[in-house]
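Engineer: Okay, predicted coordinates and the sequence, questions at the end:
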Amino acid sequence: MPHETPLLRFGVIADPQYADLPPWLEMDRYYANSLGKLREAIGALNGEDLSFVVTLGDLIDRNWESYDPVLSAYEGLQHESFLMPGNHDFAVAPDRLADIHARLGMPAAWHDFSRDGFRFIVIEGNEISLFSAPEGHPRRTLARERLATLRAQGAINAREWNGGIGEEQFAWLKETLEQARSAGEQVIVMGHYPLFPENEHNLWGHERLTDLFARSGNVVAYLNGHNHAGNLGRNGNTWYVNFKGMVDTEKENTFAVVEIFPDRIAIIGHGREESRTLPL
């Protein structure tokens, strides 16, 4: 007999990628239309009983001024909101790069929080990238080296629009998973970049994280955006759910409500997002 009352419910939005720009028709991206879609999604999510709503990155497509209209749309959200940046959120003037996490109201670039016996971990896959730090910064230099190594290996995710995490963040992630296990908490990790299945959009060094999650054994799901087509996979005990990008298509929306039960995760898709039942 399946459990009927969820332990936890939360909303998910991915890749609104707003900008006051004409559409990129070849990619089916309608940047300016995302404001209306965002307001529609927020209206629908306000009608749900939710612990919080998470947005999995790429709130804007480019330009610092794009943040004002997007973040003003979020002011209508009646639930607690967790925002994180994607690669496009760093497409701003170099002197603004250090302000992105604060602009999104984040307590830190990577952080965790607990809700109803679950630990949620937010990772920052833009940390080591060609866009999150100004030219000449050590992180930018490290990103060039990592990308060159991946290209030499023929990796399909050796792309300038992907990123990775540094050693300090990886050590923190490992320690946070251990703390959650000691506390008897199951974990849901959230980030912008996919980790699994193999895809050209995947985080640089994704295998290290999927191996860590498999060893840890308490990560029930990893949630991400970035690949606007969406994706789904399972590796070990962990479901990898890639939510579809809101910016795609002229009119159709996409967002979701996630319900966690003792024996399954239910995803209630809206618009283009698929509904799924993922057994635990």
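Structural biologist: Thanks, I have it. Numbers count the residues shown, from 1 in each chain.

Engineer: switch to C-alpha atoms for all contacts and neighbour counts from now on
Structural biologist: Will do.

Engineer: what's in contact with stretch 273-280?
Structural biologist: 220, 237, 239, 243-244, 254-256, 262-269 (C-alpha atoms under 8 Å, 6 or more residues apart in numbering).

Engineer: Flag every buried residue along that stretch.
Structural biologist: Neighbour-count burial for stretch 273-280, counted by 16 or more other C-alpha atoms under 10 Å, picks out 273, 278.

Engineer: First residue to last residue on it, what's the distance there?
Structural biologist: 21 Å (C-alpha to C-alpha, to the nearest Å).

Engineer: ok, now stretch 259-279?
Structural biologist: Its first and final residues considered, stretch 259-279 spans 12 Å by C-alpha to C-alpha.

Engineer: can you give me how far it is from the chain middle?
Structural biologist: How far stretch 259-279 lies from its chain's middle: 17 Å, per C-alpha atoms, centre = their mean, to the nearest Å.

Engineer: Show me where the stretch 151-280 of the chain has its strands.
Structural biologist: Ranges of strands within the stretch 151-280 of the chain are 186-190, 219-224, 231-235, 238-242, 254-260, 264-271, 276-279, based on DSSP state E, counting those that start in this stretch.

Engineer: closest to residue 9 out of the ones you listed?
Structural biologist: Ranking the strands of the stretch 151-280 of the chain by their distance to residue 9 (criterion: C-alpha to C-alpha) puts strand 254-260 first, at 4.5 Å.

Engineer: re earlier: can you redo the strands of the stretch 151-280 of the chain as TSV with distance to residue 33?
Structural biologist: Below are the strands of the stretch 151-280 of the chain laid out as TSV (distance: least, C-alpha to C-alpha, whole Å):
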stretch	distance to residue 33
strand 186-190	25
strand 219-224	22
strand 231-235	23
strand 238-242	22
strand 254-260	13
strand 264-271	15
strand 276-279	27
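
Engineer: how about those strands, which one is nearest residue 11?
Structural biologist: Closest to residue 11 of those, according to C-alpha to C-alpha: strand 254-260, at 4.4 Å.

Engineer: another one to put next to it:
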Amino acid sequence: MNRKEFLYTSSTLIGGLSLGRIPFPAFRQSIRIGLITDLHYAERDTPEGSTRFYRESLKKLSECITVMNREKVDFLIQLGDFKDQDDPPEETETLAYLRTMANELSHFNGPIYHVLGNHDHDSISKQQFLDGVTISGFNHPKSYYSFDKNGFHFIVLDANYTATGEAYDHGNFDWKDANIPQDQLEWLRKDLKRTRKPTIVFVHQRLDEKDGNANYCVRNASAVREILEKAENVTLVLQGHYHPGDMSTINGIVYYTLKAAVEGSGLENNSFAILEIDKKLEMNVIGYHKTESRLLRS
């Protein structure tokens, strides 16, 4: 039995079945999730030779919200690098960019969630970012957390730590040095043990290591994947950070990297998507503009 068959069979047993944890859920709905990543908003010009149009990301976010409200998705999540900074950076301006984007995002008519990216700590701290956004259901938002919706379990991870476990703060990091510290790994193990619901993980940096993409990956990605695989109920990991986008499958888990919204001028170069998951765990991406629509299989 593969992972998808296991998840579908176990979640449809009448009355549930205990396997030393909590009973399997007897009913699960379908779900539709709005996705956008790597907006990198700042009121700055595009450097020569760059394809990042920072100040246009506000309009791109606005278009995304209009679509998500029209489509009535169950929630909207941004996968990191929500904003950027000036060159040279100034903390007050960076916080202003964060407020501008958070205010625009508040026009979405539903629950909102955030994943923290490396640029969300460029000239501010982790706590300053969290204080500037709303994460639905949390009065005091944390950088990693979990929640349930429509019979699914969702986990948000934060890989913005150095190899020594120090949190990214005011630019004290190398973007190629992303790590999930030991205390968060222990939290992840415990969180997964508490649920048998089909589980989806959100993270900014990639967990699917491939030849040539190591700089975009969490350094201890293999340790994270081992935890996800042992849980046996994780079906999908959604990522940002790697602007061209990508997809792979490792040991039955799909790793889908959404294309960056900041790349390219004009709304025709926007990028966002709706992820639809039905009761049989068929996963379908409906892409907008640069993001292609595709069926994801686990």
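Structural biologist: Yep, it's here. Bear in mind the structure is a predicted one, so any value in this text is a computation, not a measurement.

Engineer: Quick TM-score on the pair, please.
Structural biologist: Once superposed, the chains reach a TM-score of 0.83 (TM-score structural alignment, normalised by the length of structure 1), with 250 aligned residues with a C-alpha RMSD of 2.1 Å.

Engineer: Separate out the buried members of the contacts of stretch 273-280 of structure 1.
Structural biologist: Neighbour counting by 16+ other C-alpha under 10 Å classes 220, 237, 239, 243-244, 254-256, 264-269 among the contacts of stretch 273-280 of structure 1 as buried.

Engineer: Make JSON lines out of these and add distance to residue 109 of structure 1.
Structural biologist: What follows is those, written out as JSON lines (distance: C-alpha to C-alpha, whole Å):
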{"residue": "220", "distance to residue 109 of structure 1": "22"}
{"residue": "237", "distance to residue 109 of structure 1": "27"}
{"residue": "239", "distance to residue 109 of structure 1": "24"}
{"residue": "243", "distance to residue 109 of structure 1": "21"}
{"residue": "244", "distance to residue 109 of structure 1": "23"}
{"residue": "254", "distance to residue 109 of structure 1": "26"}
{"residue": "255", "distance to residue 109 of structure 1": "24"}
{"residue": "256", "distance to residue 109 of structure 1": "24"}
{"residue": "264", "distance to residue 109 of structure 1": "30"}
{"residue": "265", "distance to residue 109 of structure 1": "27"}
{"residue": "266", "distance to residue 109 of structure 1": "28"}
{"residue": "267", "distance to residue 109 of structure 1": "27"}
{"residue": "268", "distance to residue 109 of structure 1": "29"}
{"residue": "269", "distance to residue 109 of structure 1": "28"}
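
Engineer: Identify the farthest-apart pair in those residues.
Structural biologist: By the measure C-alpha to C-alpha, 237 and 254 form the most distant pair in these, at 26.6 Å.

Engineer: do you know how far the corresponding residue of structure 1 for residue 96 of structure 2 is from residue 257 of structure 1?
Structural biologist: By TM-score structural alignment, residue 96 of structure 2 lines up with residue 65 in structure 1. Using C-alpha to C-alpha, we find residue 65 of structure 1 at a distance of 29 Å from residue 257 of structure 1.

Engineer: the more surrounded of these two?
Structural biologist: Shown here are residue 65 of structure 1 and residue 257; by other C-alpha atoms under 10 Å, residue 257 has more neighbours (20 against 12).

Engineer: ok, the more buried one - contacts?
Structural biologist: Residue 257 of structure 1 sits next to 9, 10, 11, 12, 45, 267, 268, 269 when contact means C-alpha under 8 Å, 6+ apart.

Engineer: Output those as TSV; include the columns distance to residue 150 of structure 1.
Structural biologist: Below are the contacts of residue 257 of structure 1 laid out as TSV (distance: C-alpha to C-alpha, whole Å):
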residue	distance to residue 150 of structure 1
9	38
10	36
11	34
12	31
45	40
267	34
268	36
269	35
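
Engineer: of those residues, closest to residue 165 of structure 1?
Structural biologist: Distances from residue 165 of structure 1 to these, taken as C-alpha to C-alpha, are shortest for residue 12 (22.8 Å).

Engineer: What's the match for the closest one in structure 2?
Structural biologist: Match for residue 12 of structure 1 (TM-score structural alignment): residue 35.

Engineer: That match reaches residue 79, doesn't it?
Structural biologist: Yes. Residue 35 of structure 2 lies in contact with residue 79 (C-alpha atoms under 8 Å); the separation is 7.4 Å.

Engineer: Have a look at those two and say which one is more surrounded.
Structural biologist: Comparing residue 35 of structure 2 with residue 79 by other C-alpha under 10 Å, the one with more neighbours is residue 79, at 28 against 23.

Engineer: What residue in structure 2 is paired with residue 77 of structure 1?
Structural biologist: Using TM-score structural alignment, residue 77 of structure 1 sits opposite residue 108 in structure 2.

Engineer: Would you mind confirming that that match is in contact with residue 65?
Structural biologist: Yes. Judged on C-alpha under 8 Å, residue 108 of structure 2 makes contact with residue 65 at a distance of 5.6 Å.

Engineer: Relative to residue 49 of structure 2, how far out is the alignment partner in structure 2 of residue 258 of structure 1?
Structural biologist: Matched across to structure 2, residue 258 of structure 1 falls on residue 275, judged by TM-score structural alignment. Going from residue 275 of structure 2 to residue 49 of structure 2 by C-alpha to C-alpha gives 33 Å.

Engineer: and if you look at residue 156 of structure 2?
Structural biologist: Counting by C-alpha to C-alpha, the gap from residue 156 of structure 2 to residue 49 of structure 2 is 34 Å.

Engineer: ok, now residue 10 of structure 2?
Structural biologist: To residue 49 of structure 2, residue 10 of structure 2 is 52 Å away according to C-alpha to C-alpha.

Engineer: Those two: which is more packed in?
Structural biologist: It is residue 10, of residue 10 of structure 2 and residue 49, that has more neighbours when counted by other C-alpha under 10 Å, with 20 against 6.

Engineer: Which residue in structure 1 aligns with that one?
Structural biologist: Mapped onto structure 1 by TM-score structural alignment, residue 10 of structure 2 lines up with nothing.

Engineer: Assumed residue 10 of structure 2 was part of a strand.
Structural biologist: No. Counting by DSSP: H, G, I helix; E, B strand; the rest coil, residue 10 of structure 2 falls outside a strand, being helix.

Engineer: And the helix or strand hosting residue 101 of structure 2, what's buried?
Structural biologist: Per DSSP states H and E: residue 101 of structure 2 is located in helix 91-105. Buried positions in helix 91-105 of structure 2, judged by neighbour count with 16+ other C-alpha under 10 Å: 93, 94, 95, 96, 97, 98, 99, 100, 101, 102, 105.

Engineer: Check the secondary structure at residue 119 of structure 1 for me.
Structural biologist: Following three-state DSSP, we place residue 119 of structure 1 in the strand state.

Engineer: what's the counterpart of it in structure 2?
Structural biologist: For residue 119 of structure 1, the aligned residue in structure 2 is residue 153 (criterion: TM-score structural alignment).
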